[in-house]
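> below are the sequence and a predicted model; questions follow.
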Amino acid sequence: MSQDLTAPAKLGPPRAHQSTWGWMRASLFSSPLNTILTVLVAWLLLMSVPALIEWLFIRADFNATSAAECRESGGACWAFIVEKHRFILFGVYPYDEQWRPLLASIILIAVIVCSCVRWFWRPFLGIIWIVSLVAVAVLMWGGVLGMSHVENDRWGGLPLTLILATFGIAFAFPLGLLLALGRRSHMPAVKALCVVYIELIRGVPLISLLFMSSVMLPLFLPEGFSIDKLLRAQIAIILFAAAYVAETVRGGLQAIPKGQYEGADSLGLSYWQQMRKIILPQALKVVIPPLVGIFIALFKDTSLVVIIGIFDLTLAAKTAVADAAWRGFSTEAYLFIAFIYFIFCFSISRYSQSLEKHLRTGEQR
């Protein structure tokens, strides 16, 4: 009985990336139903995109001086945004002092960008954050260095949205870490308090917390004692986000193998040394995507402060549209603020993907 001892043909290395046509066949034309849906969506895009581009850019008016003149073009009235952009971006902040919220916004964006650069991941980054937040508060309030005092009920627009989101993230993250550690604590009282707080806050929508902080909380304060409305809203946002951060970090802590804890114990490290040097770095690496999702949601949820009368970016756009001289251009106004939200949220998302890829590459090495 003879056997064929011919060596098998050598196989080439597996393809690292699927071709474009292969991806299309697998994703868009994998079944008759998917093929029909793909063709239908392509037809809708072919019909709508050219008309949309024509309305947005080709027939748009950037230089009109009145609403009637802008309507004659038949396209988007970006002249309305040109006319109202300072009001939408800065709200009712004094016109001559609007350089201050502009500078405050630049500082906030700059410190966030610095936090995304790995070279700045050093102990002095915390000092940069503290100095930046203090500088933003001084710029917005004024009353020092020759700047006139501006009450925070006149703050508005993009700077206020950035302040609510940045302060919310800056304080909610460490509070969420402590709550996550407390929930996994071996001390029954601490664990019970953290569990009650996390489950209670996660069971209530943010809009309810904002309403309670604005309407209900003042009823329980002593007579003659009050807390600023903006501060109450900021605290509500921090407490709300911290509960979700805590639950996300707790999931990361549970994903760490038990051997890591045992190894840390064998080194004779204290509890806080174990958390800081071994456990938390691994846990946070695991939960980067959901944490970024929470931060993006928090940035978008700042628009909910409109229900308690805080003049954020959304309310500023709504008020600008109500101007009798420029009525009828709400689409342009909301497209403008939607573009602003998209730029920030997309940037955060892309950075998250880049960071996750870098950490994954580091593990493979």
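Looks like it arrived, so ask away.
> when you work out contacts or count neighbours from here on, use the C-alpha atoms and nothing else.
Noted.
> find the centremost residue of the chain, please.
residue 296 (2.5 Å; Cα atoms, centre = their mean).
> just the element for it, please.
helix 288-301 (DSSP states H and E).
> before we move on, back to that, from what I see, the residue nearest to the centre of the chain and residue 343 are in contact.
No - with contact defined as Cα atoms under 8 Å, residue 296 and residue 343 do not form a contacting pair (11.3 Å).
> all helices of the stretch 101-250 of the chain, in order?
Assigned by DSSP state H, counting those that start in this stretch, the stretch 101-250 of the chain shows helices spanning 124-141, 157-183, 188-202, 206-211, 229-255.
> for whichever helix or strand comes after the last one, packing partners?
Using DSSP H and E, the helix or strand that directly follows helix 229-255 along the chain is helix 258-266. The helices and strands touching helix 258-266, judged by 3 or more Cα pairs under 8 Å, 6 or more residues apart in numbering; DSSP states H and E, are helix 271-274.
> ok, residues contacting the helix it packs on?
For helix 271-274, contacts defined as Cα atoms under 8 Å, 6 or more residues apart in numbering pick out 261, 264, 265.
> do the same with stretch 247-260
For stretch 247-260, contacts defined as Cα under 8 Å, 6+ apart pick out 176-177, 180-181, 183-184, 198, 278-280, 282-284, 286-287, 290-291.
> report the buried members of those.
176-177, 180-181, 183-184, 198, 278-280, 282-284, 286-287, 291 (16 or more other Cα atoms under 10 Å).
> and those residues, which is closest to residue 318?
Among those, residue 291 lies closest to residue 318 (Cα to Cα), at 30.7 Å.
> list the contacts of the closest one.
245, 248.
> quickly note the distance from it to residue 353.
Separation of residue 291 from residue 353 (Cα to Cα, to the nearest Å): 12 Å.
> before we go on, here's another structure to hold up against the first:
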Amino acid sequence: MAKMQQSYVRQEMVQDLPPPPASSGFVGWARRSLFSSISNSILTIVAALFVVWAGYHLFHFFILDAVFVAEDGSACKLKPGACWAFIWDRMDFFIYGFFPKDPYWASTDIFFVSAFMEYWRINVLFVIGLALLVPLLIPSVPGKLINALLFFIPFPILVIVLLNGGWFGLELVPTEKWGGLTVTLIIGLVGIVASLPIGIVLALGRQSKLPAIKTLCVVFIEIWRAVPLITVLFMASVMLPLFVPENMTIDKLLRALIGVALFNSAYMAEVVRGGLQALPRGQYEAASALGLNYWKSMGFIILPQALKHVIPGIVNTFIALFKDTSLVAIVGIFDLLRTVQNAAGNDLNWGAPTTSVTGYIFAAAMFWVFCFSMSRYSMFMERRLETGHKR
């Protein structure tokens, strides 16, 4: 009897069987998420048909019926697709605006001399800016202090010297000739770099115990938040010169930069204030218990934690600021969107029904690349700075 019972005892563990296909993998996910009920199944089928229909027409517009190579808009008139040849032909204008193409000392009958275009000044700034910005954004790269000092002090001076000219034999190029993606990046970077520290100071001032400082910061924040950016740009472009002496002129681009930076600093102040109020009171008491004064406690304990909590809000403000740079077109500044609109509407050589649409699609794609990159980087920093406070 004992031998018979031993024959039915398992001697080795049997591996677990895989889950049924109907409840795991893509099939299981589809049944749970897309076909869990009759209504969900109907909506899934309708959405799938719409995606197929839209994808078919977009594929024809962007690729099959598009014009990639052409000398003018005559070829684009014959096809209903995108006129990518227009984008390629006017790419210099979209990036550099009215910046002089050839140096003032060049001779057009000498190919070697005329090949050295003034565009090299902007290209050098792009290369140096990327070389300084990319290591600054990568946490594992050493030498952050030196890198930050180079990016925030000598680099802006180099930008002014190369773009404006007038020094070291460079041709003087007024800001009216700046344009395209170059101006968009300048306004976006200056607004981002300037609005964050100003916003932090305003947020700290709004929580100050000194009535004068608190009232001043509250009035500043509420006034700027209550006024549309278009009004701010009009005030900076039209009204501001009325309040300065007659013999004093302020550059139009500089006025727009100041208006954009101050406008977004008010919104940044509220984002930072939310992070300061989200911290437990114990953090402030711990800083006081360590014997730290106000500025040391803010710099070493409070602000690092507050800024970490509001990274999504800060980046969201940066993205909104970068997209709002297109509003400077209403005061006569040729940003990326204005150059696309100008080229599509005034260039008779590229007059075609799809020229404007293709230009706007190109501008939207450029804005999407920069905004999406900022969004992905903020998510990366959130994951890196995560300390287990998520619920």
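Here it is on my side, so go on. Computed from a predicted model, the values in this text were never measured in an experiment.
> now what about the TM-score between them?
Here the TM-score for the pair of chains, by TM-score structural alignment, normalised by the length of structure 1, is 0.89; 347 aligned residues with a Cα RMSD of 2.0 Å.
> what lines up with the residue nearest to the centre of structure 1 in structure 2?
Aligned counterpart of residue 296 of structure 1 in structure 2: residue 319 (TM-score structural alignment).
> for that match, which non-adjacent residue is spatially closest?
Once flanking residues are discounted, residue 319 of structure 2 sits nearest to residue 371: 5.6 Å by Cα to Cα, 6 or more residues apart in numbering.
> now residue 236 of structure 2
residue 255 (5.4 Å).
> what residue of structure 1 matches up with the one you found?
Match for residue 255 of structure 2 (TM-score structural alignment): residue 232.
> am I right that its match is in contact with residue 216?
No - at 11.1 Å, residue 232 of structure 1 and residue 216 do not qualify as touching, with contact defined as Cα under 8 Å.
> higher neighbour count, these two?
residue 232 (19 against 12; other Cα atoms under 10 Å).
> roughly how far apart are the more buried one and residue 110 of structure 1?
According to Cα to Cα, residue 232 of structure 1 and residue 110 of structure 1 sit 26 Å apart.
> could you do residue 281 of structure 1 as well?
Residue 281 of structure 1 is 25 Å from residue 110 of structure 1, by Cα to Cα.
> so how far is stretch 151-164 of structure 2 from its chain's centroid?
In terms of Cα atoms, centre = their mean, to the nearest Å, the centre of stretch 151-164 of structure 2 is set 21 Å apart from its chain centre.
> what residues sit buried inside it?
151, 155, 159, 161, 162, 163, 164.
> including distance to residue 141 of structure 2, could those residues go into JSON lines?
Shown next, in JSON lines, are the buried residues of stretch 151-164 of structure 2 (distance: Cα to Cα, whole Å):
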{"residue": "151", "distance to residue 141 of structure 2": "15"}
{"residue": "155", "distance to residue 141 of structure 2": "19"}
{"residue": "159", "distance to residue 141 of structure 2": "24"}
{"residue": "161", "distance to residue 141 of structure 2": "29"}
{"residue": "162", "distance to residue 141 of structure 2": "28"}
{"residue": "163", "distance to residue 141 of structure 2": "29"}
{"residue": "164", "distance to residue 141 of structure 2": "32"}
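> between the residues you listed, which is nearest residue 214 of structure 2?
For those, the nearest to residue 214 of structure 2 is residue 151 (32.5 Å; Cα to Cα).
> who's in contact with the spatially closest residue to the closest one that is not a sequence neighbour?
Distances taken as Cα to Cα, 6+ apart put residue 132 closest to residue 151 of structure 2, at 6.0 Å, once the chain neighbours are dropped. Contact analysis of residue 132 of structure 2 by Cα under 8 Å, 6+ apart lists 147, 148, 150, 151.
> quick revisit: and the match of residue 296 of structure 1, how far from residue 40 of structure 2?
For residue 319 of structure 2, the distance to residue 40 of structure 2 equals 34 Å [Cα to Cα].
> biggest separation within the buried ones among the contacts of stretch 247-260 of structure 1, which pair?
198 and 278, at 24.8 Å, using Cα to Cα across these.
> map residue 93 of structure 2 across to structure 1 for me.
Matched by TM-score structural alignment, residue 93 of structure 2 corresponds to residue 87 in structure 1.
> can you count the residues close to that match?
Burial measure for residue 87 of structure 1: 20 neighbouring residues, criterion other Cα under 10 Å.
> am I right that it falls within a helix?
Yes - per DSSP: H, G, I helix; E, B strand; the rest coil, residue 87 of structure 1 lies within a helix segment.
> was I right about it contacting residue 315?
No - Residue 87 of structure 1 is beyond contact range of residue 315, at 10.6 Å (criterion: Cα under 8 Å).
> tell me, what's touching these two both at once?
Contacts common to residue 87 of structure 1 and residue 315, judged by Cα under 8 Å, 6+ apart, are residue 157.
> give the contact list for the residue lying closest to residue 79 of structure 2 once chain neighbours are set aside.
Closest residue to residue 79 of structure 2 apart from its sequence neighbours, by Cα to Cα, 6+ apart: residue 65 at 5.9 Å. Contacts for residue 65 of structure 2 (Cα under 8 Å, 6+ apart) come out as 79, 80, 81, 82.
> at 10 Å instead, please
Contact analysis of residue 65 of structure 2 by Cα atoms under 10 Å, 6 or more residues apart in numbering lists 57, 58, 59, 76, 78, 79, 80, 81, 82, 83.
> do the same with residue 141 of structure 1
So residue 141 of structure 1 contacts 100, 101, 147, 148, 149, 150, 151, 152, 154, 155 (Cα under 10 Å, 6+ apart).
> the same query, at a cut-off of 7 Å, please.
With contact taken as Cα atoms under 7 Å, 6 or more residues apart in numbering, residue 141 of structure 1 is in contact with 149, 150, 151, 152.
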